[in-house]
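Enquirer: Need the 3D shape of this:
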Amino acid sequence: MGAVLMSIKWLPLVLFCTLAFGAHAAVDLVKVDKSKRRMYLIENGEVVKEFRIALGANPKGHKQEEGDNRTPEGEYTLDYIIEDSAFYRSVHISYPDAIDRIEAHRRGVSPGGDIKIHGLKNGETRPAQFIQSFDWTNGCIAISNEEMDEFIELVKMGTPILIEW
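Expert: Got it, this is the predicted structure:
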């Protein structure tokens, strides 16, 4: 019985430590609203985190082909983390999917690819707040470096991403 009382005595401390240090959102959807320049991390239908984003230089509409500077629209998956790229940390998005490839083939163009959520370009010296005040990517979704660290901590690879205008 002493062991049971000892366990009960420590329960509040264990719960506090779990909540304060070990628990984080179980994000089950990342939603991007291109028109509002916002990305939402969603858990069980509730927004648990919101980020201000920058998009491709030609953001309106679905990506049609390589080099159009558009950010794709639709349902994709967050594939994998890239630690070594031209940008501070990246998460790859599963664009193009089969439909994107078929449509691009029908039009005789490359659908493009290499679409990511990423931080700022390596070596960028201007403040993140300034950089994020305009659309500057080639079709990716950009957040600040600090936000990228937080994003990778909160979102598991394999999580769906919905990108809408």
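
Enquirer: drop to CA atoms for contacts and neighbour counts, all remaining ones
Expert: OK.

Enquirer: From the contact counts, what lies against the top helix by length along the chain?
Expert: Longest helix in the chain, counting residues (DSSP state H): helix 2-17. Counting contacts by 3 or more CA pairs under 8 Å, 6 or more residues apart in numbering; DSSP states H and E, helix 2-17 packs against no other helix or strand.

Enquirer: what's the next secondary structure element after that helix?
Expert: strand 29-33 (DSSP states H and E).

Enquirer: buried ones in that following strand?
Expert: For strand 29-33, burial by neighbour count (16 or more other CA atoms under 10 Å) applies to 29, 30, 31, 32.

Enquirer: Same list, these, but as JSON lines with distance to residue 70 please.
Expert: Output for these, formatted as JSON lines (distance: CA to CA, whole Å):
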{"residue": "29", "distance to residue 70": "22"}
{"residue": "30", "distance to residue 70": "19"}
{"residue": "31", "distance to residue 70": "17"}
{"residue": "32", "distance to residue 70": "14"}
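
Enquirer: Name the nearest of the residues you listed relative to residue 121.
Expert: Residue 121 lies nearest to residue 32 out of the buried residues of strand 29-33, by CA to CA, at 20.7 Å.

Enquirer: could you list every residue that touches the closest one?
Expert: Taking CA atoms under 8 Å, 6 or more residues apart in numbering, we find residue 32 in contact with 38, 39, 40, 161, 162, 163, 164.

Enquirer: roughly how far apart are it and residue 84?
Expert: 24 Å (CA to CA, to the nearest Å).

Enquirer: Now, of the contacts of residue 32, which are buried?
Expert: 38, 39, 40, 161, 162, 163, 164.

Enquirer: from the residues you listed, which is closest to residue 79?
Expert: residue 161 (10.2 Å).

Enquirer: could you pull out the helices for this protein?
Expert: Using DSSP H, helices in the chain cover 2-17, 98-107, 128-131, 145-154.

Enquirer: how about this one, so we can line them up?
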Amino acid sequence: MFTLGIWLGLLVALSPDSSTGLYYVAVEQALLYQAPANGAYLALSRREPVRLLTRQGYWWRVRTQDGAEGYVEAHALSNVWLRVSKRQQRLYLYRGTTLVRSFPVDLGPNPYADKVQRGSLANPDDWRTPEGVFYVAAKNARSRYYKALVLNYPTADHALRGLQEGRISPAEYRAIVEAEAAFRMPPMNTALGGWIEIHGQGTGQQVNWTQGCVALRNEDIDALWPLVVVGTPVLIEP
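Expert: Below is the predicted model:
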């Protein structure tokens, strides 16, 4: 299966000229047509990667990873993705390989370590910001922290590590993996923690106060809001 993690890997590995045509489906389902608005023959799922071949106004001709070619409505595709550098304490907004903007962020109390389990007042060091490849699983316009982009943490990768380290049960592992495969919100109540978000009301002063989330200034989350959709890839690096 061609995942968004591989899609991000291609963007990083390829030269700017060769990767500018990489997009992903940004709606729940997009139809692939033999000709603009005529002869729909294939349904593309949210997050499915495609390569842009040509633009014809509102219709874009694309090729899927399986080699199918056809036309898709332009609004159904996006190449927007986010990268968070914990070391630099910044969030970077990209279109393909082009950096559009960057923003200062606040992180969890220990920004130098990866998240492995749920944090608490007794163990605030575990309120860490997780690392890996995620996607925006939901958007909350009425968050306690102004606005929030909810990430799909824990992912299947985090679940595998948690299972191997004895932090979660086989049943919890399967539930997380199945949720990711079905594009559902993963269980948030395991020992791995959950509800990791990119949200507002951050200070922008490099003060790490969140419970593992990535906090921006309200005006910065406003700038991201119309560009980010459910399914937008997010890479969080050390």
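
Enquirer: Superpose the two chains and report the TM-score.
Expert: Once superposed, chain against chain, the TM-score is 0.74 (TM-score structural alignment, normalised by the length of the first structure); 132 aligned residues with a CA RMSD of 1.6 Å.

Enquirer: quick one on the thing from earlier: okay if I get the buried ones among the contacts of residue 32 of the first structure as CSV plus distance to residue 116 of the first structure?
Expert: CSV is the format used below for those (distance: CA to CA, whole Å):
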residue, distance to residue 116 of the first structure
38, 15
39, 13
40, 16
161, 11
162, 13
163, 12
164, 15
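
Enquirer: Looking at those, which is nearest residue 131 of the first structure?
Expert: Of these, the one sitting nearest to residue 131 of the first structure (CA to CA) turns out to be residue 38, at 15.1 Å.

Enquirer: That closest one -> the second structure?
Expert: Matched to the second structure by TM-score structural alignment, residue 38 of the first structure sits across from residue 90.

Enquirer: do the same with residue 135 of the first structure
Expert: Per TM-score structural alignment, residue 135 of the first structure is aligned with residue 208.

Enquirer: Pick the most buried one from the helices of the first structure.
Expert: helix 145-154 (a mean of 16; mean count of other CA atoms under 10 Å).

Enquirer: got the contact list for the one in the first structure that sits across from residue 137 of the second structure in the alignment?
Expert: Taking TM-score structural alignment, residue 137 of the second structure has residue 79 as its aligned residue in the first structure. If you count contacts by CA under 8 Å, 6+ apart, residue 79 of the first structure has them with 91, 92, 93, 94, 157, 158.

Enquirer: Buried subset of those residues as a PyMOL selection?
Expert: Buried subset of the contacts of residue 79 of the first structure, written as a PyMOL selection, criterion 16+ other CA under 10 Å:
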select buried, resi 91+92+93+94
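
Enquirer: In TSV, list the contacts of residue 79 of the first structure along with distance to residue 62 of the first structure.
Expert: TSV is the format used below for the contacts of residue 79 of the first structure (distance: CA to CA, whole Å):
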residue	distance to residue 62 of the first structure
91	20
92	17
93	14
94	14
157	23
158	22
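
Enquirer: Let me know the closest of the buried ones among the contacts of residue 32 of the first structure to residue 8 of the first structure.
Expert: residue 40 (38.0 Å).

Enquirer: from memory that closest one sits against residue 49, does it?
Expert: Yes: the criterion here is CA atoms under 8 Å, and residue 40 of the first structure meets it with residue 49 at 5.8 Å.

Enquirer: what residues does stretch 49-56 of the first structure touch?
Expert: 34, 37-42, 69-71, 132-143, 147.

Enquirer: Show me those that map onto strands.
Expert: 38, 39, 40, 41, 42, 141, 142 (DSSP state E).

Enquirer: Run through the residues that contact residue 44 of the first structure.
Expert: Going by CA under 8 Å, 6+ apart, the list of residues near residue 44 of the first structure reads 27, 28.

Enquirer: which one's the longest strand in the second structure?
Expert: From DSSP E, the single longest strand across the second structure is strand 132-143.

Enquirer: For the closest residue to residue 143 of the second structure other than its chain neighbours, which residues are in contact?
Expert: In space, and not counting its chain neighbours, residue 143 of the second structure is closest to residue 199: 8.0 Å by CA to CA, 6 or more residues apart in numbering. Residues near residue 199 of the second structure by CA under 8 Å, 6+ apart: 143, 145, 146, 147, 148, 149, 213, 214, 215, 216, 221.

Enquirer: what lines up against residue 199 of the second structure once you look at the first structure?
Expert: Match for residue 199 of the second structure (TM-score structural alignment): residue 118.

Enquirer: just to revisit the earlier point, go through the longest strand of the second structure and flag the buried ones.
Expert: Within strand 132-143 of the second structure, judged by 16+ other CA under 10 Å, the buried ones are 132, 133, 134, 135, 136, 137, 138, 139.

Enquirer: ok, those residues vs residue 117 of the second structure, which is closest?
Expert: residue 132 (14.8 Å).

Enquirer: Cross-check the contact I'm expecting between the closest one and residue 233.
Expert: No: the pair residue 132 of the second structure / residue 233 is not scored as a contact, 10.6 Å apart, by CA under 8 Å.

Enquirer: longest helix anywhere in the second structure?
Expert: Max-length helix for the second structure by DSSP H is helix 170-181.

Enquirer: can you tell me what part of the first structure that helix aligns to?
Expert: Residues of the first structure matching helix 170-181 of the second structure are absent, with TM-score structural alignment as the criterion.
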